[in-house]
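# model this:
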Amino acid sequence: MAGTLSALARRTFSTTIRKAAVSAAEGHAHDGGSKPWKMVSILVAFPAIGLCMANAFLTGEHEERPEFVEYEHLRLRTRRFPWGDGQKSLFHNSHANALPDGYEEDDH
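Coordinates of the predicted model:
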């Protein structure tokens, strides 16, 4: 019985290696590997992106801007920024980000 199992294991192992060598030689070593990922992208990722976009546009409620309070420890400028007038950060939003002396524009 042990000899039969050993022969079966040896035969299975040798045929598996032979099939892998033949498929690699023919260039079919990884066939079918991209199909599941393509299906996941189409059936899961794209609808999820669409739902997130719909949520952002349909429920785009704007919060009121907080009142400006001039605290000493906030908005310190020891050096000027190397762009623009030197007071605005690189990703400055004039509605949401205050400058050291207050907001730029009035509420809409």
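# please make it C-alpha for all contacts and neighbour counts, starting now.
Fine.
# could you pick out the longest helix of this structure?
helix 2-26 (DSSP state H).
# what's the first helix or strand after it?
Going down the chain from helix 2-26, the next helix or strand is helix 35-40, by DSSP states H and E.
# now show me the structure for the sequence below, then we'll compare the two:
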Amino acid sequence: MASVLGKVVSRAISTTRVASGQAAVSGHQDGWKLWRKLTFLVALPGVALCMLNVYLGLDDAEAHSAPPFVPYEYMRIRNKRFPWGDGQKSLFHNPHVNALPSGYEHTDEHH
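Just a heads-up that it's a prediction; the model follows:
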């Protein structure tokens, strides 16, 4: 019984025709329509929403100030001086955000 079933399955597999010709190839010709729709209906509105989110969030970002400086002994440890400048500031030091071991450089609210 198993050999008969095996022969039927192998014959069905060997006689199956592979689709070829214009019907098999033409499926890729209309792909540009899908990508055009995705661009104009998904991507560009998504970029516009992100721009609106950033624009509306600018006031919130400017309202925040630096947290109060607390001189913890385990933070901002300087065992060696940096080889540039006065030796206390890192290479990409931002005086409005990064504190030195002695505290923030600028205490004013406006940048």
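# re earlier: what are the contacting residues of the longest helix of the first structure?
By Cα atoms under 8 Å, 6 or more residues apart in numbering, the surrounding residues in contact with helix 2-26 of the first structure are residue 29.
# so how far is it off the chain centroid?
Helix 2-26 of the first structure sits 42 Å away from the centroid of its parent chain (Cα atoms, centre = their mean, to the nearest Å).
# also stretch 40-53 of the second structure?
The chain centroid and the centroid of stretch 40-53 of the second structure are separated by 15 Å under Cα atoms, centre = their mean.
# where does it end up in the first structure?
Counting by TM-score structural alignment, stretch 40-53 of the second structure lines up with residues 42-55 of the first structure.
# now do the strands in the second structure.
Assigned strands in the second structure: none (criterion: DSSP state E).
# quick one, longest helix in it?
Assigned via DSSP H, the second structure shows its longest helix as helix 44-63.
# now that one against helix 31-38, angle please.
Counting by axes from the mean of the first three to the mean of the last three Cα atoms, to 10 degrees, helix 44-63 of the second structure lies at 30 degrees to helix 31-38.
# counting by contacts, list what helix 44-63 of the second structure packs against.
Helices and strands touching helix 44-63 of the second structure, by 3 or more Cα pairs under 8 Å, 6 or more residues apart in numbering; DSSP states H and E: there are none.
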